[in-house]
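Visitor: Sequence and predicted structure below; questions after.
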Amino acid sequence: MSELELTKRRLEREKAARRQAEAILEDKARQLYHANEALQRLNGSLETEIQRKLIELDLSEQRYRQLIDSVDDIIYKMSLDGLFTYVSPAIENVLGYRQETVVGRHFTHLVQPECWQEMAHFYQQMVRERTLSTYYEFAAKSRDGRRVWIGQTVRLIEADGQIVEMVGVARDITARRNAEQALQTTEIRFSTLLSNLHAGVLVEDEEGEIILANQQYCTIFDLPVQPGQSHRQSAGLAQHVLGEVAAFNARLDELLRDRKLVEADEIRLRNGRILERDYVPIVLAGRKLGTLWMYRDVTGKFHARELIRRSEEKYRGIMNKMDLGLIEVDRTDIILRVYERFCAMLGYAEDELIGRNINDMLVPPEFQPLVDEQLQSRQQGLSGSYELQLIRKDGSRIWVLVSGVPIYDERGDLVGSMGIHYDLTQRKELELELAAARQVAEDARMAEKQFLANMSHEIRTPLNAIIGMSHLLLDTPLSPRQHEYIDSLKTSADFLHRLISDLLDMTKIEAGRIEMNLRPFDLSTLLYSTQKVFEMKLTDRPVTIDVLLDTRIRGNVVGDDLILNQILLNLIGNAEKFTEEGSIQIIARVRREDEHEYVIDFTVSDTGIGIPAEKLDSIFQKFRQVNPSAHKPKGTGLGLAITKELVELQGGTISVRSQVGVGSQFMFTLSFSKSRDMVVPVNNPVPVAVSPADIPQCRVLIAEDNPLNQKYISNLFAKWMIPFGMASDGAELVELARQQVYDLILMDVQMPVMNGYEAAEAIRKTPNPNLFTPIVALTASAMLDQREMATQAGMNDFLAKPFEPMQLIDVLRRYAPVGNLRERSADAAEQAVSTAQDGLNYQRLDELYGDDAAYASEMFAAFLSDVVPDVANLPTLCRVERLPELAQLAHKIRPTFPMVGLTGLETELEQLEQAIHGKQPLDQIEQRCAGLVQELNRMVPLLQAELQKRLHLST
């Protein structure tokens, strides 16, 4: 139903209500008039009756009372000071009071308080002006508290020229007053509605004269409208706005003649604005009562509609030229509109598609689930792109890329979707052909790899037996010829073993099963060891092998020494095979160096036969031997290919320079991190320079579930004469931590029953002697997220597996005290807290981080960005009484405070948790939260300054 119809019906209802109210008022007025007449006649009759009683008829007092009591209105007498001297029984029916309870009371007993002053003024003025009879209305108060409107006629009674009392007749007029109030409310609503409508409204009576026009109408036509004018006359005054007044009036006449409802009748004004007019004839029982005209300025909407139409035409042309087929469907996929290019794609005419379901008509069954999924996305207002096939009119299929978008109406309701289709049939056919070819190639490659892997393993089993038997035979008494035969057999077996090993290495590399194992090692030792190996092989040849090491390379580097060793062995072995005399050089030169890293250029050069220039591009390809045919070396052609893969696995590059008859140079570049750790041989866990006297004496608690690792650590601590406790899981460690104090806890992260994070959190958050004991995580991962998890759990540091004995000694030196065991107690804890009351606990920070400024800066930055905002939420959670969440948040963030030296606030958070769990009063908990926020805000500048200092030290 339109807004106009609703307004029309509302106006009709309000008019009917107004007519009903008027009828009630008229009826009440007539009743009041007759009552006044009756009262006057009654007064006259009473006076006559009284006189006749006294003079002629001698009526009794009882008959006089009966006459008054029979009247429905209240009749009363009142003294000049406002006291009732008589009231008729009718007062009980009207107000609920009995006669005897009213007589002798002041009139204010029956009147609403807000009417007291005005009513007293009425009586005083009546007496003062000696008005014999007056009508007055007021709000009375019934016995049950109802508000009752009373209309009364009051007369003055005189005796001997003096006013002695007042007599009144009062009637209940509540119904009339309510009807008048309802009529007044209706008129106000109607007036407000017309004034606030965004449309111009004009109402005419049956004679065509204007009886109502709102301000919006006057504004639209720029004229003042006076009641009594006609619509035609007002149009004449608006000629400067309308322009064509004659046409305007002609259309008015046409509408008035037809007397039919007309909506959105368009009118163009002189200044280019556009109006829509509604004509509503007001007819009741076939009789014309008037006319309602409504005008709306729709210029903006009209221009927007025109822009949309032109834009649609523009983009329709663009889409057709771009070979994009457009189609619009409703929410059930019924086609509403289809564009020319889409019809051409599928061979249909437009009228063959309109009104049909696009899925039933065009989508193959195997693509129906995809279309249903996209339809659900459109129903949720989501766009999407997808590929599918469509069925052409001739039954053939085409591949299309569809971009679907939802369509909304002007109210924002989803009404359908639009699909943009791009024909990609040719591309799809080419992709399918390429995919088939790629699959054939992949199958062949996998078959090759599987064959090589299978054959390598099958050959290696008997080969191990051949090599073993060769060794056994060489240890038995042999003739020279037998020794020659066995030596030839062993040489061939060794060659075959290298061949199989190369095949397996390449298979592993291509399968991605080679993993980097980074650890500190001595680069100079590795290079010189390799030199010694080949010096022994070159004993019988006039070939020297030298190592040239850049003097800037000092100390240890971090990298995969095994992979680097294999690279060098491959390159030097290749040089050794093709160098009959001369030299082989191994060079390591620093290309770039900073505080943390070396970038090193390695070169392996020889004075061998060299490589032809046209063969250099294929030197690193598999199974390629590019040497002159005159030289027939032994090998698979995999060594250099494997070397290239291993270099690139470490992020490096490799290249070659060569000249036939002069020699070759193989260059590769790798980067290594600098290491401060000493490299300790595995077979000598504790260097000779380190004795138990040099290791801090302390008591250590260890959590480790691996038996071999338990044995390894136990042997080290036994050798160093350090007392320790061993737990196989986290739960066992927590129980041991409750029994006695330790100086250090080594916590394996991955354990059964309770993992290391859970165990550390239990130690940090439950009463035990090791509440502040340093905890170092033992983990095989050095990723940042592992560090963050360890920190959140309350751990102080971590030691990456596998670790060398010297690394473990470094941890002991960092966290364990020198001398006798420390005894931790509540007093020590309080002392640690007190040191941080006016600042950060720098002793604790030194214990945690030592010289690791980068790690410390990460912790400070994470605390400022993540934990400080969480603390700010504590008072809010308290105010809204979400105490379980408050306790959970305090429990979560408490272990992070000692990580930045705020040990005092850590204790405050623990007390906050205890207060919540102990159900202390809410105001005390809120006070604790506010104090925490205030104290942390005071410490934030110190934390920021410490962060900047640590960042400066780490750069």
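Guide: Cool, got the structure.

Visitor: going forward, measure contacts and count neighbours with C-alpha atoms only.
Guide: Will do.

Visitor: Is residue 180 in contact with residue 21, as I believe?
Guide: Yes: contact criterion CA atoms under 8 Å: residue 180 and residue 21 qualify, at 6.6 Å.

Visitor: Compare the two (neighbour count), which wins?
Guide: Between residue 180 and residue 21, counting by other CA atoms under 10 Å, residue 21 is the more crowded of the two (22 against 17).

Visitor: any idea how far the more buried one is from residue 28?
Guide: 10 Å (CA to CA, to the nearest Å).

Visitor: who does whatever helix or strand residue 909 lives in touch, helix- and strand-wise?
Guide: Using DSSP states H and E, residue 909 maps to helix 903-917. Judged by 3 or more CA pairs under 8 Å, 6 or more residues apart in numbering; DSSP states H and E, the packing partners of helix 903-917 are helix 826-834, helix 883-893, helix 922-954.

Visitor: Would you format those as a markdown table with distance to residue 848 and mean neighbour count included?
Guide: Below are these laid out as a markdown table (distance: least, CA to CA, whole Å; neighbours: other CA atoms under 10 Å):
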| stretch | distance to residue 848 | mean neighbour count |
| --- | --- | --- |
| helix 826-834 | 14 | 14 |
| helix 883-893 | 18 | 17 |
| helix 922-954 | 13 | 16 |
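
Visitor: buried residues in the helix holding residue 909?
Guide: Buried residues in helix 903-917, counted by 16 or more other CA atoms under 10 Å: 903-910, 912-913, 915-916.

Visitor: Downstream of the strand or helix carrying residue 121, the next helix or strand is which one?
Guide: Using DSSP H and E, the element containing residue 121 is helix 116-128. Per DSSP H and E, helix 116-128 leads on to strand 133-141 as the next helix or strand towards the C-terminus.

Visitor: The nearest residue to residue 231 once chain neighbours are set aside and residue 914, how far apart?
Guide: Closest residue to residue 231 apart from its sequence neighbours, by CA to CA, 6 or more residues apart in numbering: residue 210 at 6.8 Å. Distance of residue 210 to residue 914, computed by CA to CA: 81 Å.

Visitor: Residue 527 too?
Guide: 62 Å.

Visitor: What sits closest to residue 419 if chain neighbours are left out?
Guide: residue 404 (4.5 Å).

Visitor: Can you report how many residues lie near residue 663?
Guide: Neighbours of residue 663 using other CA under 10 Å come to 21.

Visitor: Also residue 665?
Guide: For residue 665, using other CA under 10 Å, the count is 19.

Visitor: putting a second one here so we can go through both:
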Amino acid sequence: MFDKIFNTTHLSIVYLDNQFNFIRVNKTYANACGYEPEFFPGKNHFALFPHKENEEIFRRVIETGKSFSIYAKPFEFPNHPEWGTTYWDWTLQPVKDKDGNVEGLVFILVDVTHSKKIELEFKKLNESLEEKVKDRTLELKKAKEAAEQANIAKSAFLSNMSHELRTPLNIILGYTQLMQRDVITSEQHKKYLDTISHSGRHLLALINDVLEISKIEANKTKIQVTTFDLYRLAKNMELMFQAKTKQKKLQFVLDIHSNVSRFISSDESKLRHILINLLSNAVKFTEEGGIVLRVQMKKGKFPDLCLVFVVEDSGVGIETEEIEKILQPFVQSAKTLKNIEGTGLGLAISKKYVELMGGTLSVSSQVGKGSKFHVEIKCKAGKKEEYQEKAEDRKVIGISQNSNIPKILVVDDADDSRFLLVNLLETVGFEVREAGNGLEVIDIWTSWNPHLIFMDMRMPILDGLEATRRIKETEHGKDTVIIAFSASAFEEDKAHFLKIGCDGFLSKPIIEAEVFEVIAKHLGIEYRYKEVKDVSLPIQELNPEDFTGISKDSLNALRDVLMSLSSDEISSFIKQFESGHKQLYQKLTELSQRFQYTVILDVLSKT
């Protein structure tokens, strides 16, 4: 039985004496060596298979009496060079006599050549893959470096473009705002100024869109949550676009659902941007009919809300296959591109803003019948006491008697830009001085001690950066508020200005509301404002009872004038109710101003 097992096992088994002479081998070992088993007895192992390193190992086992194992030991048979290198797992086990002396060795081997070669192939393949990964990583690194260089070049171009365009725009819009502050008796002149202002702001919006899409692509756009008046935002949209729609003889309807909260917490600036983009598109692509802005609210668990905006138009519509395309940057509908102005960025920016605010923007359209843009945005309910009315909501006309008159230094090497801001501030009542370079700033600051400095960053002789550094490194200068003033609008520039010591940042062109807001923020002053009519939305519901006392002829005449869709005739007709039916007059006026003629006609049909 032992002989059968000894000669059929897959293990190669060798029995040697302590001089390494073969005593017995099994068939597996003999076959592996290319001999018969009878060939080995009496022959010396290392005479047949000379190998100095192996002989040292065998001798050490004899001397120490301790077993030894090794894995995947390479070996080449001298009588079979064609076999090449073979690999063996082997174990040496000492055989001891009754006195503990080593009298021989049992040498057990397993041929692992096949698995070792597979392992080597895998290793070789792995090394090849590692080399390819290394090469690919190097390629990606080079591509990344090239992309970064391209982005640097792109940023430099956008920065220069922004600076070159914003500088003249600063003059155009700034002087327009100054002239609009004057008492102008000519309606034609007012119209001229409004046109200049609108066109300048349109160009500024295009510049800002290009810069904004660059920020979005670089993941540098952030959400700024504040509590604001949603009714006022909606009303401002109505006022802004009624003039445009009236010019094109279009109806504009603002429909605010009764469940809409007046004060909410969200990013007002981005919401305004979204609405302006959607409504601007609606006006662009609509030649007859009208535009509707619906504001609704889905209520969740307090204070979570879902704000819904729907912008509908009766314009040219969009081909189904083009709906996804128009939401991409720099893309406009191929059907209308030749007739339409713009950069093709508005919808792309709106979509990104909506997504940043955790919402969705969907589009449905039918060619020849119009389009509907549906926006849902997550927000929270706000409280009236959290709301701070912004300067842009009211016109600043002076400094409150409760505030001291601050001293403000205006610094700009461009005479026109400097004169513009100086005049704006003096009109309101600030004490103002001016400087044209950094050295003049240091002199005036030292002698006059202004509370706040508007500091242009690009100037000759000594630029605004160095002037700011010199002022802020003094103990006294730490109390001087410095607002960086630049034609650059990049966040990294703003961050750099703040890092070197500036307390705030304003980009050109001058927007007077932003100027007054930053002064109030840092100096804590209060203003006097021009009185404005309070926004009270939604309006009271019109009922059949409101027409009590109105003659049948007047009701029929009202129906006829409403059917004419002439806003001037409708306003003139409604005027007759002002003295005797004031509440009815107010309701009809509010509805007609929103072009909600169908609402009035529906109520009239029930009288």
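Guide: That came in fine, so what should we check first? Since this is a predicted model, take the numbers as computed values, not measurements.

Visitor: Would you report the TM-score computed for these chains?
Guide: Here the TM-score for the pair of chains, by TM-score structural alignment, normalised by the length of structure 2, is 0.42; 307 aligned residues with a CA RMSD of 4.6 Å.

Visitor: if we can go back for a sec, was I right about the residue nearest to residue 231 of structure 1 contacting residue 203?
Guide: Yes: at 5.9 Å, residue 210 of structure 1 and residue 203 qualify as touching, with contact defined as CA under 8 Å.

Visitor: quick one on the thing from earlier: residues touching the residue nearest to residue 419 of structure 1, list them.
Guide: By CA atoms under 8 Å, 6 or more residues apart in numbering, the contact set of residue 404 of structure 1 is 378, 383-385, 417-420.

Visitor: do the same with residue 255 of structure 1
Guide: 262, 279.

Visitor: same thing but at 10 Å, please
Guide: 249, 261-262, 279-281 (CA atoms under 10 Å, 6 or more residues apart in numbering).

Visitor: gap between it and residue 294 of structure 1?
Guide: 13 Å.

Visitor: shared neighbours of the two, which are they?
Guide: 279-280.

Visitor: just to revisit the earlier point, got a quick ChimeraX command for the buried subset of the contacts of residue 255 of structure 1?
Guide: Restricted to buried positions by 16+ other CA under 10 Å, the ChimeraX selection for these reads:
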select :249,279,280,281
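
Visitor: Following the chain past the helix or strand containing the residue nearest to residue 231 of structure 1, name the next helix or strand.
Guide: Per DSSP H and E: residue 210 of structure 1 is located in strand 210-213. For strand 210-213 of structure 1, the succeeding helix or strand toward the C-terminus, using DSSP H and E, is helix 215-221.

Visitor: Where do the strands of the stretch 501-650 of structure 1 begin and end?
Guide: 519-521, 543-549, 556-559, 582-593, 597-606 (DSSP state E, counting those that start in this stretch).

Visitor: for the ones you listed, which one sits closest to residue 922 of structure 1?
Guide: Smallest distance to residue 922 of structure 1 across the strands of the stretch 501-650 of structure 1 (CA to CA): 55.3 Å, for strand 519-521.

Visitor: From start to finish, how long is stretch 748-757 of structure 1 in a straight line?
Guide: Across stretch 748-757 of structure 1, first to last residue, CA to CA, it's 9 Å.

Visitor: Stretch 708-727 of structure 1 now?
Guide: Per CA to CA, the first residue of stretch 708-727 of structure 1 is 14 Å away from its last.

Visitor: Check which helices and strands the strand or helix carrying residue 372 of structure 1 is in contact with.
Guide: Using DSSP H and E, residue 372 of structure 1 sits in helix 368-379. Helix 368-379 of structure 1 is packed against helix 358-362, strand 384-391, strand 397-408, strand 414-423, with contacts defined by 3 or more CA pairs under 10 Å, 6 or more residues apart in numbering; DSSP states H and E.

Visitor: for that helix, which positions count as buried?
Guide: Applying 16+ other CA under 10 Å to helix 368-379 of structure 1 flags 371, 374-375, 377-379 as buried.

Visitor: now, among those residues, which is nearest to residue 436 of structure 1?
Guide: For the buried residues of helix 368-379 of structure 1, the nearest to residue 436 of structure 1 is residue 371 (26.5 Å; CA to CA).

Visitor: So that closest one versus residue 430 of structure 1, what's the distance?
Guide: 24 Å.

Visitor: And residue 419 of structure 1, by the same measure?
Guide: 25 Å.

Visitor: Could you point out the longest helix of structure 2?
Guide: helix 113-181 (DSSP state H).

Visitor: Which strands or helices does the strand or helix carrying residue 378 of structure 2 pack on?
Guide: Taking DSSP H and E as the criterion, residue 378 of structure 2 maps to strand 370-381. In this structure, strand 370-381 of structure 2 packs against strand 263-266, helix 268-284, strand 290-299, strand 304-313, helix 346-356, strand 360-366, with contacts taken as 3+ CA pairs under 10 Å, 6+ apart.

Visitor: In the longest one, which of the residues would be classed as buried?
Guide: Read that as helix 268-284 of structure 2. So for helix 268-284 of structure 2, counting by 16+ other CA under 10 Å, buried means 268, 270-279, 281-284.

Visitor: can you check stretch 415-432 of structure 2 too?
Guide: Buried residues in stretch 415-432 of structure 2 (16+ other CA under 10 Å): 416-425, 430, 432.
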